[in-house]
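Attaching a predicted model along with its sequence, questions to come.
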Amino acid sequence: MDPSPYGDDLRLAHVLADQVEPITMGRFRASDLVVESKPDLTPVTQADRDCEATIRSQLSRYRNRDAVIGEEFEPTGHSKRQWVIDPIDGTKNYVRGVPVWATLIGLVEDGECVMGLVSAPALGRRWWAAKGAGAWSGRSLAKAEQIHVSKVGEVSDSSFSYSSIDGWREAGRGMSFLRLTSEVWRTRAYGDFWSYMLLAEGAVDAAAEPELELYDMGALVAIVTEAGGRFTSLEGEDGPWGGNALATNGLLHDAYLDRLAPDES
């Protein structure tokens, strides 16, 4: 991999993923796994909390000047450098024994997503990127291949991955979404981090979700963009700041933005 000013941060992210993998895998498909509902009615397990607590503890040791934003605990610190953590992205899959879930570790500096790592131990895969060093996938830094987005340039030839249909209706884009799904070559609801990693690998050409939090996206942006893609909100704002996401191979981005515009009233 090419050198990057964020190489040390990326290596630390791999160490953090190594440390929390026994926590998440140790409780995955456990018969006594306790699942609770948060105030927003989304599920959470002790594995989520233990994973994030471990990452925060290590960051306080090795990056004590940096801020931390995570899903399960209040933000800590004030810094231009912010670590963005989702301990288990895909908790609903996790609690049902579906292996498509991951720990997301991202770094934002001065409002730019400069590093991201996605660790999916039940799939035996990781994806990562640091600004200026490309996007990679494999089991470790030593066993990796560089990844790139596809070169599909027509919506009618594109493969589109999304999450739930209901979310698009609730976001006032249900009709736009349905029209788009009838226009593309193929649709699949891979969902969560998986859609965006398949995009970065060139296996799908566009991925979108109508409602997301910063911790859902913080680790994904650098991987998509370093793979040659584009990541914005549904309004076209670059980065993970708009509360939703559209990621494409870049060639399709403007066309997808047009087609996923809010429904006419």
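Received, thanks.

going forward, measure contacts and count neighbours with C-alpha atoms only.
Will do.

Quick one: residues contacting the residue nearest to residue 134 when sequence neighbours are not counted.
Nearest non-adjacent residue to residue 134, counting by C-alpha to C-alpha, 6 or more residues apart in numbering: residue 226, 4.7 Å away. Taking C-alpha atoms under 8 Å, 6 or more residues apart in numbering, we find residue 226 in contact with 129, 130, 131, 132, 133, 134, 135.

Which parts of the stretch 101-250 of the chain are strands?
Using DSSP state E, counting those that start in this stretch, the strands assigned to the stretch 101-250 of the chain run over residues 102-109, 112-120, 125-130, 135-140, 143-147, 159-161, 186-188, 206-209, 230-232, 245-248.

I'd like those strands laid out as JSON lines, including mean neighbour count and distance to residue 259.
Formatted as JSON lines, those follow (neighbours: other C-alpha atoms under 10 Å; distance: least, C-alpha to C-alpha, whole Å):
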{"stretch": "strand 102-109", "mean neighbour count": "26", "distance to residue 259": "29"}
{"stretch": "strand 112-120", "mean neighbour count": "27", "distance to residue 259": "26"}
{"stretch": "strand 125-130", "mean neighbour count": "26", "distance to residue 259": "29"}
{"stretch": "strand 135-140", "mean neighbour count": "21", "distance to residue 259": "28"}
{"stretch": "strand 143-147", "mean neighbour count": "17", "distance to residue 259": "27"}
{"stretch": "strand 159-161", "mean neighbour count": "23", "distance to residue 259": "12"}
{"stretch": "strand 186-188", "mean neighbour count": "16", "distance to residue 259": "15"}
{"stretch": "strand 206-209", "mean neighbour count": "28", "distance to residue 259": "12"}
{"stretch": "strand 230-232", "mean neighbour count": "25", "distance to residue 259": "14"}
{"stretch": "strand 245-248", "mean neighbour count": "28", "distance to residue 259": "11"}
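
In addition, the following structure is provided for comparison:
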Amino acid sequence: MTDDDLLLAQRLADAAGAAIRPLFRKPFSMETKADQSPVTEADRAAEGAMRAILGAERPDDGIIGEEYGEERAQAARQWVLDPIDGTRSFVAGRPIFGTLIALLEDGRPVLGVIDQPIAGERWIGAKGRPTLLNGAAIRTRACSAIARAHLATTGPAYFTTDSYLAFDRVRAAARDTLWGGDCYNYGLLAAGHLDLVIEDGLKLYDFAALVPIVEGAGGRMTDWQGRALDRDSIGQVIAAGDPALIDPAVELLQAA
């Protein structure tokens, strides 16, 4: 990962935002995918704009995108794109969705961007560097006990029956729980406004960009067994602003 990669990731975010903003709270076409999730012309236009840049400037790198699939699957470097994480929020006119851009090297996330193109908020994380929000370094906050933690998750429908029971043990132990938010929750956690995010059912394009952002701000992200996240992770995710929260969260999630 180089400085040129960081600059490129920001230009990808600029291109996605330029495709999204004209359609926000305006008429747009929409379909329902096989998994019953919505996809809009803004999703497709934003991913298409990013892929065009990558095809011209990084022709040897792989691409994994939510809307248009995978290219060059065996490449050591892969760009992971979610043009609108939180499409339901976009459809409803709620500016808490985000464009997610990640770079994987040998399967591990080394660069991540969350871009909220309506509010003009951009988080940038890169391995070995501090996370930036609109150019200023940010930090997570200290919170070592789940009983004091502000917990967030996108919604109960994303869990299986068993995984929701596991999540509910953490929810019952936490100070309070915020529902909804998709990727925006992880940006809030990195900036010190939330303590814990726990989710199930995520795809690689839902979480890859979040790892460098959370960890560059002093937090930690793992799966539900406490293992580092990579290309092969199954999508059960814990993000903790204070790394001390990971072990008690794992213990509650794995309790018989």
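Thanks, I have it. Source: prediction; values computed, not measured.

TM-score of the superposition?
The TM-score (TM-score structural alignment, normalised by the length of structure 2) is 0.94; 252 aligned residues with a C-alpha RMSD of 1.4 Å.

ok so, going back, and residue 93 of structure 1, which of the strands of the stretch 101-250 of structure 1 is closest to it?
Nearest of the strands of the stretch 101-250 of structure 1 to residue 93 of structure 1, taken as C-alpha to C-alpha: strand 102-109 at 10.0 Å.

which strands and helices sit next to that closest one?
Here strand 102-109 of structure 1 touches strand 81-89, strand 112-120, going by 3 or more C-alpha pairs under 8 Å, 6 or more residues apart in numbering; DSSP states H and E.

List of residues touching it?
13, 17, 80-90, 113-121, 193, 215-216, 218-220.

Stretch 231-238 of structure 1 now?
Residues contacting stretch 231-238 of structure 1 (C-alpha under 8 Å, 6+ apart): 210, 221, 224-225, 230, 239-248, 257, 260-261.

In structure 2, what stretch matches it?
Mapped onto structure 2 using TM-score structural alignment, stretch 231-238 of structure 1 spans residues 221-228.

How about that stretch, which residues are buried there?
In terms of neighbour count (16 or more other C-alpha atoms under 10 Å), stretch 221-228 of structure 2 has its buried residues at 221, 222, 223, 224, 225, 226.

Stretch 241-257 of structure 1 now?
Buried residues in stretch 241-257 of structure 1, counting neighbours by 16+ other C-alpha under 10 Å, are found at 241-253, 256-257.

Which one of those residues is nearest to residue 172 of structure 1?
Closest to residue 172 of structure 1, out of all of the buried residues of stretch 241-257 of structure 1 and judged by C-alpha to C-alpha, is residue 244, at 12.7 Å.

if we can go back for a sec, from the middle of its chain, how far away would the match of stretch 231-238 of structure 1 be?
15 Å (C-alpha atoms, centre = their mean, to the nearest Å).

Over to stretch 181-194 of structure 2?
Per C-alpha atoms, centre = their mean, the centroid offset for stretch 181-194 of structure 2 relative to its chain is 10 Å.

Where does that stretch end up in structure 1?
Counting by TM-score structural alignment, stretch 181-194 of structure 2 corresponds to residues 191-204.

just to revisit the earlier point, mapped onto structure 2, which of the contacts of residue 226 of structure 1 hold?
Retained in structure 2 by both residues aligned by TM-score structural alignment, their matches' C-alpha atoms under 8 Å are the following of the contacts of residue 226 of structure 1: 129, 130, 131, 132, 133, 134, 135.

In structure 2, what residue corresponds to the third one?
When you say that, I think you mean residue 131 of structure 1. With TM-score structural alignment as the criterion, residue 131 of structure 1 matches residue 127.

just checking, its match touches residue 111?
Yes - using C-alpha atoms under 8 Å, residue 127 of structure 2 is in contact with residue 111, at 6.4 Å.

got any residues that touch both of those two?
With C-alpha under 8 Å, 6+ apart, residue 127 of structure 2 and residue 111 have common neighbours residue 212.

before we move on, the earlier item: now tell me what touches the match of stretch 181-194 of structure 2 from outside.
Counting by C-alpha under 8 Å, 6+ apart, 89-90, 100-102, 118, 127, 135, 147-151, 158-164, 189, 205-207, 216, 220, 223-224, 227-229, 247-249 sit against stretch 191-204 of structure 1.

that older thread, mind putting the helices and strands packed on strand 102-109 of structure 1 into CSV with distance to residue 30 of structure 1?
As requested, these are exported to CSV (distance: least, C-alpha to C-alpha, whole Å):
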stretch, distance to residue 30 of structure 1
strand 81-89, 15
strand 112-120, 17
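
between the ones you listed, which gets nearest to residue 181 of structure 1?
strand 81-89 (24.9 Å).

Where does the closest one end up in structure 2?
Against structure 2, strand 81-89 of structure 1 falls on residues 77-85 (TM-score structural alignment).

got it, and stretch 101-109 of structure 1?
Going by TM-score structural alignment: stretch 101-109 of structure 1 matches residues 97-105.

I figured residue 124 of structure 1 was touching residue 137, is that so?
No - between residue 124 of structure 1 and residue 137 there is no contact under C-alpha under 8 Å: 10.7 Å.

The helix ranked longest in structure 1 against structure 2, how far on average?
Ranked by residue count, the top helix of structure 1 under DSSP state H comes out as helix 7-27. Taken over the aligned residues, the distance from helix 7-27 of structure 1 to structure 2 averages 1.1 Å (mean C-alpha distance after the TM-score superposition for structure 1).

measure residue 120 of structure 1 to residue 8 of structure 1 for me?
Using C-alpha to C-alpha, to the nearest Å, one obtains 21 Å as the distance from residue 120 of structure 1 to residue 8 of structure 1.

cool, and residue 158 of structure 1?
36 Å.

ok, now residue 17 of structure 1?
Taken as C-alpha to C-alpha, the span from residue 17 of structure 1 to residue 8 of structure 1 is 14 Å.

More neighbours: which of the two?
Per other C-alpha atoms under 10 Å, whichever of residue 17 of structure 1 and residue 8 has more neighbours is residue 17, with 24 against 11.
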